[in-house]
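>>> sequence plus predicted model, see below.
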Amino acid sequence: MNTSADDTNSRARALYEARANRLAIAPFTDADPTLEAEDGYAIQRELVGMLLADGDCVVGYKAGLTSEPMQEMFKTRTPDYGPVLASTVRASGAIVPASAFIAPKVEAEIVFRLGRPLRGPGVTVETAREAISEVMAGLEIVDSRIEHWRIRLADTIADLASNGAIVLSQPLALDPEHDHRLTGMVFTRNGDVVATGAGAAALGDPVKVVAWLANTLGRHGVTLKAGHLIMTGALHAAVPMHPGDRFVAEFDRLGPVTLHVGGA
């Protein structure tokens, strides 16, 4: 790590206030280009502590940078992660105000719910599959508290992996015979197709994302709990979100998930 405890705390506080006030801040890596992923996670842990002290709770985790193009953009060979907070979860069909965010974009992805705990190291794809109880279609609203999305790896990690909110369809029991690498998806905005994708875009296999998360978090003493949601990563490039938009992601087998964007 390249930062002191005081620097870590002050940066977490800056992000906490940016979230509360919906006012973006300058990238931390502008002032200190030497910041690395480990520094970002230290800031993230401080920020999460502040949010939990306000009464929020962690109901799962999201993985980001699960596609090769995104990893190349951020000059990393691994995904990143952040918590999913209870206050950010919405049901399909929800009306979400654009004003709740700073610079929101929308991504479609496959979401799992665990039926039993997972703790790394040593979690395999097969072990992860056996721990999953439900699957659902999901939309993630990604948002950056860093101005103009000028983020490097440490910035987005610190900022809860740029998570804003998630919208989920009704869950389905996991079919252990179905290969979710082949789950196709069509994404529309206001009726127009803006993206397509398949489960294989998420680290080659969305179930592999669950194993990766369990092993990565396990190194920090964190267990994925029964009931935790796992956001496995975008299947396409994020699409900007504006007041009045209606987003629908239609998935093979999983059905549709819908988000309406309000103006206030």
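Perfect, I can see it now.
>>> contacts and neighbour counts: CA atoms only from here.
OK.
>>> for residue 39, grab the count of nearby residues.
When neighbours are counted by other CA atoms under 10 Å, residue 39 registers 20.
>>> do the same with residue 11
Neighbour number of residue 11 under other CA under 10 Å is 21.
>>> for residue 33, see how far away it is.
Distance, residue 11 to residue 33, by CA to CA, to the nearest Å: 14 Å.
>>> and for residue 166?
31 Å.
>>> in terms of neighbours, single out the busier of these two.
residue 166 (25 against 11).
>>> helix or strand: which one has that one?
strand 163-168 (DSSP states H and E).
>>> where do the helices of the stretch 101-250 of the chain begin and end?
125-131, 153-158, 206-218 (DSSP state H, counting those that start in this stretch).
>>> and among these, the most buried is which?
Across the helices of the stretch 101-250 of the chain, the average number of neighbours (mean count of other CA atoms under 10 Å) peaks for helix 153-158, which reaches a mean of 27.
>>> packing partners for that one?
helix 28-31, helix 37-53, strand 80-85 (3 or more CA pairs under 8 Å, 6 or more residues apart in numbering; DSSP states H and E).
>>> comparison target below:
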Amino acid sequence: MHEEEAEAIAREALETLKRGRQIEPFSLRRPSFTAREAYRVTAALRRLREEDGAASIGRKIGFTNRGIWSEYGVYEPIWGDVYDTTASEIPADGVIRVSHLPEPRIEPEIMFGLADDLRPGMNEREILAALAWVAHGFEIVHSIFPGWRFTVADCIADGGLHGALVVGPRRAIQADEREALFEALPSFAIALHRNGEEADIGKGANVLDGPLSALKHLVEVLGSDDLNPPLRAGELVTTGTLTRAFPVTASEKWSTTLSGIDLPGLAITIG
């Protein structure tokens, strides 16, 4: 794929999202569209967003939950950029607005902040030692392709399906707490509720056997990517949905309860 074609796809994806519209998947027009080519689109999309004034502040990892692969027909993890225009703290009123996103869905996730650069070959304990903080929050994903029908390359070209990231309270990771956190991350449990009723349950191991495993996967993937930058100190990374992803509509109240890890559950209302 030539750079001009990658940029044309990135422009179409971005304009479609800006206008709140949907289009047929790029893979229907370009049947040979591969994930490798789509990451060239990722680089072009990041340039376009930065030209619009956004700053890339981290990454989202998607499809780390193997339990949802068959639902979407995507059988490998993907990643996309997170921007200062898409990420925010949990608002004081608890309301998040997603009406500008096409077919939004909610995903409860574990997020990390990087204190140091991450490099290929690091094991999970080394990665944990390079982290500044951990948090629980929600990613709101979207699809510019009607009915959430796409290929893995389409998902990547749509910015990894990233719409918004809502970060809960950040817990600083102290050196003497690392081992307990290392044990808790794959084993903790989470329940997701919609309007007070349980929608799904999950656990840390759902995301590629644990959030640190998901982060390690991304580090290795970026290590062989000459189009996109490696993970650097100061970035945040959200590691994928711990439960199934659910469509959201205005006025719904979504909440989580966590057990087995020292992180609070969260409650938000869809605006």
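Now that the structure is in, tell me what you want to look at. Everything quoted here is computed from the prediction, not taken from an experiment.
>>> compare the helices of the stretch 101-250 of structure 1 and give me the one nearest residue 102 of structure 1.
With CA to CA, the closest approach to residue 102 of structure 1 among those belongs to helix 153-158: 14.3 Å.
>>> who touches the closest one?
Contacts with helix 153-158 of structure 1, where a contact means CA atoms under 8 Å, 6 or more residues apart in numbering, come from 12, 27-29, 35-44, 47, 74, 80-82, 144, 146, 162.
>>> same question, stretch 105-116 of structure 2
With CA under 8 Å, 6+ apart as the test, stretch 105-116 of structure 2 has contacts from 130-142, 167, 192, 211, 232-248, 256.
>>> before we move on, what about stretch 2-16 of structure 2?
Residues outside stretch 2-16 of structure 2 that contact it (CA under 8 Å, 6+ apart) are 22-23, 26, 37-38, 40-42, 44-45, 48, 144, 157-158.
>>> need the three-state assignment for the closest residue to residue 167 of structure 1 other than its chain neighbours.
Of all residues not flanking residue 167 of structure 1 in the chain, residue 90 sits nearest, at 4.6 Å (CA to CA, 6 or more residues apart in numbering). Secondary structure state of residue 90 of structure 1, per DSSP: H, G, I helix; E, B strand; the rest coil, is strand.
>>> and the closest residue to residue 271 of structure 2 other than its chain neighbours, how many neighbours does it have?
Closest residue to residue 271 of structure 2 apart from its sequence neighbours, by CA to CA, 6+ apart: residue 97 at 4.5 Å. Residues within reach of residue 97 of structure 2, counting by other CA under 10 Å, total 12.
>>> so residue 97 of structure 2 versus residue 67 of structure 2, what's the distance?
Distance check for residue 97 of structure 2 against residue 67 of structure 2: by CA to CA, it reads 28 Å.
>>> mind listing the strands for the stretch 151-264 of structure 1?
For the stretch 151-264 of structure 1, the strands defined by DSSP state E, counting those that start in this stretch cover 163-168, 172-173, 184-189, 192-198, 229-231, 239-240, 246-251, 255-262.
>>> structure 2: matching residues for the fourth one?
Right, the one you point to is strand 192-198 of structure 1. Aligned by TM-score structural alignment, strand 192-198 of structure 1 falls on residues 197-203 of structure 2.
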